[in-house]
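A.B. asks: what follows is a predicted protein model with its sequence.
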Amino acid sequence: MNYSARKALVMGVDLVSYGGKGKTPRYAMVLLRDGEVLLENPDVSLHRLIRLLWEYKPDILAIDNVFELGGSERKLVKFFNMLPPTVKVIQVTRWQDEFVDVKEAAMRAGIGYIQGKPTPLKTAYMAALIASRGYGVEVKLYEEKTKIIVSRTASIGPGGMSQNRYKRRLRGIVLSLTRKIKEALDKHGLDYDLTFRKSGGGLESSVFTVYAPREKLYGIVKPLRTSDVRVEIRPIYKPKISFLNREESSTVQRYLIVGVDPGISTGLAILDIDGIPLEIISGRGLDRVDIVNRILSYGIPVVIATDVNPAPDTVKKLASMFNAVLYVPPQSLSSDEKRQLVEEYASRYHWLRIEDSHQRDALAAAIRAYHNVESKLRQVGSYLSKIGLEVSIDNIKAAVIKGKSIA
């Protein structure tokens, strides 16, 4: 996200004091647009700061240390929940993968050398000015997720025809409840992933991972327990802070081809743009946020691939989130096709170990997606070597994969 356009409304803040027992933190704040100070206050309470944020709704909230807004990840979750939804939080003292003090950040942003220790009001002003010039990193806080689990209550042992009818009846009830919950979540526009285990006549169980705190589901989905089935709703508190570098045209990215096999257990295969394996993993409970963070730790995906046709919703959503090409095979890959693809591929990388079918399926999807663009990528390399241009070959390859011409 590049905020170098000076027209953005930016609020810079700096901590004045944490406050004692029973007291709230106090902050200095400066409101800035196009380098002009519109409002400043050397000492406001946290509650007053929140009111000002809602009153002015700045594009950016700039700070030198994000933990000054909360002190802990749990308190940061609470603070972020109080922000207007359009406000982006920028930490101006993080540059790529290093932290610098605010005076060094000001120098790097071309503001100049600051003598002595700046006051909180001066620090708030510098933070706003640095952010308005497009520097710093955006802070993303992944907070609560909620799982909805639909399953049988009764344990079923071996039995005859009547037992089999009872099993089918329970599976039908699980399927019916799953459909009703899906309809309710869709009706209220909630973002979720759905995984399930199929069986004859219906579903053995289903799990919704809803990307919203538990309280958002009140009145939409209710817990249920009968002699046959149950619906459990479990809030999952997993705060995770990530710092996203704001886009710079000079930044060299590593581009990826990613295969995903979603389910109760999820497989993930990450290749670089030349088809070299970076990581193949699998695990129970890997949701979309976990997958996104894992992918981003390696680079930017240009292709998200699946081994089945039609593509699962989770894979479609991942491709959409990254604005990546979605690769879907013309028809679902058979077990023999996947085994052959993976065995041939693994013979070139002797250190590669495939531990289960989920890893195999994800890797097969990524390999097939790479084969689909391999000839184009070779043409790109050949063309660029002929004309002798000093450009990033990976940037050109990524653009070609997304449908652009190099002519």
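C.D. replies: Received, thanks. Residues are numbered from 1 along each chain as shown.
A.B. asks: CA only for contacts and neighbour counts going forward, please
C.D. replies: OK.
A.B. asks: so which strand or helix has residue 174?
C.D. replies: Using DSSP states H and E, residue 174 sits in helix 161-187.
A.B. asks: so which elements touch that helix?
C.D. replies: Packing partners of helix 161-187 (3 or more CA pairs under 8 Å, 6 or more residues apart in numbering; DSSP states H and E): strand 137-152, strand 202-210, strand 229-245.
A.B. asks: hold the first one in mind and look at this next one:
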Amino acid sequence: MPDKVIFGVDIARGSSRAKEKPAYAVVVLKDAMAQHHHMVSLHKVLRMAWKERPQFIAIDNIYELAPDRKSLVSMLSKLPHETKLVQVTGGEHPEPLVKLAKEHGITFDRFDPGAEALACAQLVQMGTGHEVSAFEDKTLIKVSRGRSPGRGGWSQNRYRRKVHGFVRQRAREIEDYLNEQSKLHGFTYTSNVAERFGGYSKAEFIVNAPRSAVQISSGKYGDVQVSASSIERDALIFK
């Protein structure tokens, strides 16, 4: 069975707070091999994450990736659902990376971003660090009209009724899936629907399970829009 994939990341140029976009050193630990990538944009880091699906992205300071909480939450929402961001130096009171690495038998050149990224990945591989969590273990699913049905007229009313029927049909399909998963995995959910002529104008489900456990895809299905997303916490926490 192949090893879990781990990314180690360190800022190589610039700052997340600067006007010019920063560049990163990225080390991919995979199958006991370390692949080094130099001067990588954050956009490319995200693309690499979707390609490799790492279990962890390890970094010594999460704010090297984003200048503030809002930007960091946005970045986290773009990662694969199963990928966890880990601050290897600790949670609210981080320790110096050099000190922490030395305690775990790791030495590196602190002026070499690639070496620092590798140290971060190795520390996470040893079980060191705190996961940064911006989302609750809950999922919000919204089902709605894909576009406005317009106003007035017999043909518009007929179209509106048809679209409401499609929304209700999709909502019931999702509800059937959630009922099945509830029996299999034991999670619960609540639902709220807005009934309109011919069906529903919208439906919402709050599922007591993380987004990674809910196999509902966001997208547009004909005249119906489905959105599935994690529910954001009031504040970042370290786990």
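C.D. replies: Received it, and whenever you're ready, just let me know what you need. Keep in mind the model is a prediction, meaning the values are calculated, not measured.
A.B. asks: measure the residue sitting furthest away from the middle of structure 2 to residue 202 of structure 2 for me?
C.D. replies: Largest separation from the mean C-alpha position in structure 2: residue 154, at 44.1 Å (CA atoms, centre = their mean). Per CA to CA, to the nearest Å, residue 154 of structure 2 is found 22 Å from residue 202 of structure 2.
A.B. asks: isn't residue 220 of structure 1 right next to residue 185, touching?
C.D. replies: Yes: counting by CA atoms under 8 Å, residue 220 of structure 1 touches residue 185, with 7.3 Å between them.
A.B. asks: and these two? Which one has more around it.
C.D. replies: residue 185 (17 against 12; other CA atoms under 10 Å).
A.B. asks: quick one: which of the helices and strands packed on helix 161-187 of structure 1 is nearest residue 74 of structure 1?
C.D. replies: strand 229-245 (7.0 Å; CA to CA).
A.B. asks: tell me, the next helix or strand after the closest one lands on which residues of structure 2?
C.D. replies: Sequence order places strand 255-261 as the next helix or strand after strand 229-245 of structure 1, per DSSP H and E. On structure 2, no counterpart of strand 255-261 of structure 1 exists by TM-score structural alignment.
A.B. asks: what comes into contact with strand 255-261 of structure 1?
C.D. replies: 266-273, 275, 298-307, 315, 358-359, 361-367, 369-370, 394, 398 (CA atoms under 8 Å, 6 or more residues apart in numbering).
A.B. asks: now, of those, which are buried?
C.D. replies: Taking 16 or more other CA atoms under 10 Å as the criterion, what is buried in the contacts of strand 255-261 of structure 1 is 266-273, 275, 298, 300-307, 315, 358-359, 361-367, 369-370, 394, 398.
A.B. asks: among those residues, which are located in helices?
C.D. replies: 315, 358-359, 361-367, 369-370, 394, 398 (DSSP state H).
A.B. asks: re the thing from before, and the helices and strands packed on helix 161-187 of structure 1 as CSV, adding mean neighbour count and distance to residue 119 of structure 1?
C.D. replies: As requested, these are exported to CSV (neighbours: other CA atoms under 10 Å; distance: least, CA to CA, whole Å):
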stretch, mean neighbour count, distance to residue 119 of structure 1
strand 137-152, 20, 23
strand 202-210, 21, 44
strand 229-245, 17, 26
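A.B. asks: residues in structure 2 aligned with stretch 54-66 of structure 1?
C.D. replies: Going by TM-score structural alignment: stretch 54-66 of structure 1 matches residues 50-62.
A.B. asks: please disregard the earlier target; I meant stretch 302-315 of structure 1.
C.D. replies: Using TM-score structural alignment, stretch 302-315 of structure 1 pairs with nothing in structure 2.
A.B. asks: kindly report the same for stretch 279-290 of structure 1.
C.D. replies: So stretch 279-290 of structure 1 sits over no part of structure 2, by TM-score structural alignment.
A.B. asks: now the terminal residues of that stretch, how far apart.
C.D. replies: 14 Å.
A.B. asks: now do the nearest residue to residue 149 of structure 1 once chain neighbours are set aside against residue 395 of structure 1, distance only.
C.D. replies: With sequence-adjacent residues excluded and distances taken as CA to CA, 6 or more residues apart in numbering, residue 149 of structure 1 is closest to residue 207, at 4.6 Å. Distance of residue 207 of structure 1 to residue 395 of structure 1, computed by CA to CA: 39 Å.
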